[in-house]
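K.L.:
Here is a sequence together with a model predicted from it:
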Amino acid sequence: MKLPFLGPLGDEVSLWMDASPAEVWDLVSDVTRIGEFSPETFEARWTRGSTGPEAGAWFKGHVKRNGVGPTYWTLCRVTHCDPESLFEFSVGSSQVTVNNWGYRLEQQDGGTLVTEYFRLEPALPTRIYWTLLGPLRGRTNRRGMRTTLERMKAVVES
């Protein structure tokens, strides 16, 4: 399932992996393993009674922005959960979504093309933030997505 064009408030990075969509799915949908892969989110856990990946499930991610500085927890909700195809979650609160992150999996050339993406919500505060810090944050996000995918590739291909 293709999602709408990300536009100026989002971006994506793709990497081919020599593994089946099922094998990659096990990594991208298990949020408790994100600390192995992400340079910013070093742990996550299911919360609010959720125990695994399904639409509507909640989890919290423990983040250290840019890998330095103070840490904080973010509340996330799974918004799309199509096994071996699409895993997406929103970040924010129960009432407000700030941004969305996700993984698209496409079987390709005997392996899987994995695309990690983010898409900020178009609310005015987010647009102002992105106008001021977007180029810098966008580069950081692209580097982080690339690092995350490369680390997943190393695990799934080993």
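P.N.:
That came through, no problem. Numbers count the residues shown, from 1 in each chain.
K.L.:
Please make it C-alpha for all contacts and neighbour counts, starting now.
P.N.:
Fine.
K.L.:
Could you pull up the residues touching residue 47?
P.N.:
When contacts are counted by CA atoms under 8 Å, 6 or more residues apart in numbering, residue 47 touches 58, 59, 60.
K.L.:
ok, and for the longest helix anywhere in the chain, which residues are buried?
P.N.:
Determined from DSSP state H, the single longest helix within the chain is helix 124-156. When burial is assessed from 16 or more other CA atoms under 10 Å, helix 124-156 yields the following buried residues: 126-127, 130, 134, 138, 141-142, 144-146, 148-150, 152-153, 156.
K.L.:
likewise stretch 89-108?
P.N.:
By neighbour count on 16+ other CA under 10 Å, the buried set for stretch 89-108 is 89-91, 97, 99-107.
K.L.:
ok, structure two:
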Amino acid sequence: MDHSDSVEIAVAPERAFTAIADLASMGRRSPENTGGEWLNGGPALGAKFRGTNTHGASSWSTIATVTEYNPPRYFAFEVKSKAMRISRWEFEITPTSTGCRVEERWADHRNSLLRRAADASFDRAEFTKESIRTTLDRLKDELEGASRPE
């Protein structure tokens, strides 16, 4: 299962990229992720980070590895549990005449057994679709609101 969505934001691509790679601030935007911290000096290709998440009464953390890092255009990471791939997240930033377009993509790499067990209480794919939309809308509001003159 994969999902992607995008939003036009009236800021420079560099500004959007910096906000996306700022793990601690993601908690302000995401309905599930509550933030993150770099474990080995990131952001950079190959850097690892711990992301913290909450959904309902459940909380957990994951370790992710940056698989692509190309400021200000592309940021991607993979989440694994031991040797098992869980998901891949990508952010692609494209310049536009009024700022940039940010596309967020999610690919579910869980095997069918893990997917059934983990999704028993809610539909992960549907939730993630809504979560991506919310995250992008909040990113737009945050960046455009911050860039407006006083």
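P.N.:
Good, I have the coordinates. Quick caveat: nothing in here was measured; it's all calculated off a predicted structure.
K.L.:
which other helices and strands contact the longest helix of the first structure?
P.N.:
With contacts defined as 3 or more CA pairs under 8 Å, 6 or more residues apart in numbering; DSSP states H and E, the secondary structure elements packing on helix 124-156 of the first structure are strand 10-17, helix 21-28, strand 111-120.
K.L.:
ok and that helix relative to strand 111-120, angle-wise?
P.N.:
Here the directions of helix 124-156 of the first structure and strand 111-120 differ by 160 degrees (axes from the mean of the first three to the mean of the last three CA atoms, to 10 degrees).
K.L.:
angle of helix 124-156 of the first structure against strand 10-17?
P.N.:
Taking the same axes, to 10 degrees, helix 124-156 of the first structure and strand 10-17 form an angle of 10 degrees between their directions.
K.L.:
contacting residues for the equivalent of residue 80 of the second structure over in the first structure?
P.N.:
For residue 80 of the second structure, the aligned position in the first structure is residue 92, judged by TM-score structural alignment. Residues counted as contacts of residue 92 of the first structure (CA under 8 Å, 6+ apart) are 74, 75, 76, 98, 99.
K.L.:
Over to residue 25 of the second structure?
P.N.:
Residues in contact with residue 25 of the second structure (CA under 8 Å, 6+ apart) are 19, 35.
K.L.:
isn't there a helix covering it?
P.N.:
Yes - if the criterion is DSSP: H, G, I helix; E, B strand; the rest coil, then residue 25 of the second structure is within a helix.
K.L.:
Pipe the buried residues of stretch 89-108 of the first structure into TSV and attach distance to residue 115 of the first structure and secondary structure per row.
P.N.:
Below are the buried residues of stretch 89-108 of the first structure laid out as TSV (distance: CA to CA, whole Å; DSSP: H, G, I helix; E, B strand; the rest coil):
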residue	distance to residue 115 of the first structure	secondary structure
89	14	strand
90	17	strand
91	18	strand
97	21	strand
99	17	strand
100	14	strand
101	11	strand
102	8	strand
103	5	strand
104	5	strand
105	7	strand
106	8	strand
107	12	strand
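K.L.:
what's the residue closest to the geometric middle of the second structure?
P.N.:
The residue at the geometric middle of the second structure, judged as the C-alpha nearest the mean C-alpha position with CA atoms, centre = their mean, is residue 89 (5.8 Å).
K.L.:
And the corresponding residue of the first structure for that residue, how far from residue 157 of the first structure?
P.N.:
Using TM-score structural alignment as the criterion, the counterpart of residue 89 of the second structure in the first structure is residue 101. Going from residue 101 of the first structure to residue 157 of the first structure by CA to CA, to the nearest Å gives 23 Å.
K.L.:
ok so, going back, tell me which of the helices and strands packed on helix 124-156 of the first structure is the most buried.
P.N.:
With neighbours defined by mean count of other CA atoms under 10 Å, none of these is more surrounded on average than strand 111-120, at a mean of 21.
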